[in-house]
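Q: Sequence plus the predicted model coming up.
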Amino acid sequence: MAKISYAEFKKKLMDPDVPDSEIAPYLTADREASGPFDPRIEPDPKKVEMGPEAQMDVESAIRWGNAICRWRRQQAFERRISSGVRKPVLVSEGDSWHQFPFLIEDVIDHLNLDFLIWSLDAAGDTADNMVNRNPEFMKALVEQKRNKVAGFLFSGAGNDVIGEDLLGNPVLGTLVKNFQRGKDAAWHVDKAKLSAVLSQLEKGYQKLVSTVRMDPDFKTLPIFFHGYGYAIPGGFPGDKRHPIYAKQDEWLGGPLKEKGIVDLKLQRDIVRVLIDALYDMLHSVAGNSKTSFVYVVDVRGELKEGDWADEIHATSDAFGRVAARFKKVINAAI
């Protein structure tokens, strides 16, 4: 691939009609700065001439990839609306399952084929930040009344259960006990610590729902949650995943090995226990969807070993199947 000037690269970025797949080959990742739901993407200096202007652009933008992707998505949304596209309008707020910058076609990328989605999503965002510290969703929902907003998608909690804490430490280091021979996966999960995490998350999700419902126009607006899939810890013999933004076993496999848990089935079963507990909490928040108008999109079992691009994100094709589950629930609700 021939090296291009930053001006050429930026022209591609600033044109929402240029697909992400055409931009992706010019990108690389900062592995040291990347987190489990926060891949730090940046121009590859081997493929893009990175002079002072380029460096300033990248360094001045917090989470450069997120900022560019959000702008591109919102520009595309406005263009589609202006051109008369008639599809249901949704607002989306979430983490990297909803916004994986450039390198993977995520859930929202796939859903955008069938819906008009105003995206607030950002890789690395947390439920606490989206609900408590920097809430943007209500402003966006109100603004999209003019386009007859039909639903609200929310993706959070990944870092709290299978990601990392605010200090950058894998949460499995605190949620999982040291290996004990003869004990099953459920025993190896520290129930008290997991309960505390889920209790805090539940409060956040309940606050999100009650905030939306405070607007008289949104008393029955469908709200959609999900609890991720059965992620597969990395670093096992034959693991073919080699993401440029993380080690094979950075977030799940490594922390479990540090606890002395090396049996692959036990590792995967522990993750299943955590994901199932997250879904239990989400279903508790949703209650009866027929009266609450809150829906949990259950994607458990959809993703098999070959469907994961890394320990916690699906491949582009597999995210398409995940999105199909979303589409089925969304269409039934709106």
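A: Thanks, I have the structure now.
Q: hey, let's count contacts and neighbours off CA atoms from now on
A: Will do.
Q: count of residues packed around the closest residue to E105 other than its chain neighbours?
A: Distance criterion C-alpha to C-alpha, 6 or more residues apart in numbering; nearest residue to E105, sequence neighbours excluded, is S316 at 4.6 Å. Each residue near S316 was counted by other C-alpha atoms under 10 Å, and the total is 19.
Q: need the contact list for S316.
A: Counting by C-alpha atoms under 8 Å, 6 or more residues apart in numbering, S316 touches I104, E105, D106.
Q: Pull the contacting residues for the last one.
A: By C-alpha under 8 Å, 6+ apart, the residues touching D106 are S96, W97, H98, Q99, F100, S316, F319, G320.
Q: Out of those residues, grab the one that's most surrounded.
A: Q99 (30 neighbours).
Q: My read is that that residue contacts D121, right?
A: Yes: judged on C-alpha atoms under 8 Å, Q99 makes contact with D121 at a distance of 5.5 Å.
Q: hey, what's in contact with both of these two?
A: Here Q99 and D121 have N66 as joint contacts, going by C-alpha under 8 Å, 6+ apart.
Q: how near is C69 to R63?
A: To R63, C69 is 10 Å away according to C-alpha to C-alpha, to the nearest Å.
Q: Below is an additional structure, to be compared with the one above:
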Amino acid sequence: MVKAILDMLGLPGRSMKKDPEVALAYRIFGPDGRDETDELRARLRAARQSSEIAPAANLVRVCADGDSWINILWPWSKLFGHEKTFFDVIEENVSYYSRSVGYPGDTLADMLAARDYRQPLDSGIFDYFIFSGGGNDVLGGSALVALLRDRQAVGSSPDPHDCIDPDALATAVATLASNYDFIARDVRAADTGVTMLVHGYDYPAPRAGQPWLAVPFTAKGYDLTADKELIAAILRHLVDAFYDMLEGVAGKHAHVQVVNLRNVVDGRWNDELHPQEAASVDLAAKFSERMPTAPVA
């Protein structure tokens, strides 16, 4: 569906660039260099709202909202070196009827404000709702800078936990938990029969010069080569904290399930935080394990 809408909107001459301050978020620029991110979001939203949602009685029905792990504007984004997301893979599976309201310029705060997921869920036809959001709050950009302690302040052989400001992390995780709790309750109010599937990403790896991980670590005095193992341990700690938060939310809501994607990408990164297509296929398989191939009555 996204491809059809993009074809209709027309994107020749436009470009997409990573937002250096907000992990997993992109800005879209017009031929004249003007930032069209919000404009394109509004046009996509209008196109989606005017498109019919079919009953799809013989298929498993799945909708999604989220960040660039859901929608990276494929295949247009291929021009800029991006590859399919796991939800692009799901959309190509003929066993599923799928709808996405995700947008690669959205933060979790944007998703909460817009609540675009209500549009498909209010139809009452979907069996599963996949949600992907919050990575921008802990996994990169300015959020990571706020969490990291200076390298020189943690000694020569630090524990990765000591490299993170515990109060800042606790605040970030508490905010995430509150936001996910709201969305879980809102989803339940929209459709009492839908199952909500969430994830906490995979263990990422910085790349020299790239904005979301490498630049924040370097700015805090970490050496990407000498501190490689320490940095990996720090990122594992952050991702694990994200999953712990999700498990807490799922424990309060019977319709929420956590899909564990850790160690699935296994080095197959297209950039610091986005998987290559081969990894996306494996990530999609993790979700398919939770969604039966026979339709839910």
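A: Great, that's in hand. Note that the structure is predicted; figures quoted are calculated from it, not measured.
Q: hmm, back to that, give me the subset of the contacts of D106 of the first structure lying in helices.
A: S316, F319, G320 (DSSP state H).
Q: And the residue nearest to E105 of the first structure, what's its match in the second structure?
A: Correspondence of S316 of the first structure to the second structure, assessed by TM-score structural alignment: E277.
Q: Can you get me a residue count around the closest residue in space to N178 of the first structure that isn't next to it in sequence?
A: Distance criterion C-alpha to C-alpha, 6+ apart; nearest residue to N178 of the first structure, sequence neighbours excluded, is K259 at 4.6 Å. Neighbour count for K259 of the first structure, taken as other C-alpha under 10 Å: 16.
Q: what's near enough to touch the equivalent of K259 of the first structure over in the second structure?
A: In the second structure, the residue paired with K259 of the first structure is K220, using TM-score structural alignment. K220 of the second structure makes contact with V145, L148, R149, D150, R151, according to C-alpha under 8 Å, 6+ apart.
Q: ok, now F319 of the first structure?
A: E105, D106, V107, H110.
Q: Where does the equivalent of the last one over in the second structure sit, in terms of helix or strand?
A: The one in question is H110 of the first structure. Taking TM-score structural alignment for the superposition, H110 of the first structure sits opposite V89 in the second structure. Counting by DSSP states H and E, the element that carries V89 of the second structure is helix 86-91.
Q: quick one: contacts of the very next helix or strand once past that helix?
A: Per DSSP H and E, the first helix or strand lying C-terminal to helix 86-91 of the second structure is strand 96-100. When contacts are defined by C-alpha under 8 Å, 6+ apart, strand 96-100 of the second structure is touched by residues 1-2, 56, 59-65, 70-71, 90-91, 120.
Q: Just the buried subset of the residues you listed, please.
A: 2, 59-65, 70-71, 90-91, 120 (16 or more other C-alpha atoms under 10 Å).
Q: Mind checking which of those land in strands?
A: Of the positions in those, V60, R61, V62, C63, A64, D65 sit in strands, assigned by DSSP state E.
Q: distance of the fourth one from V258 of the second structure?
A: Yep, that's C63 of the second structure we're talking about. Taking C-alpha to C-alpha, one finds C63 of the second structure at 16 Å from V258 of the second structure.
Q: same thing with the fifth one?
A: Applying C-alpha to C-alpha, the value for A64 of the second structure to V258 of the second structure is 15 Å.
Q: same question, the third one
A: As for V62 of the second structure, its distance to V258 of the second structure is 16 Å (criterion: C-alpha to C-alpha).
Q: Likewise for the second one?
A: According to C-alpha to C-alpha, R61 of the second structure stands 19 Å off from V258 of the second structure.
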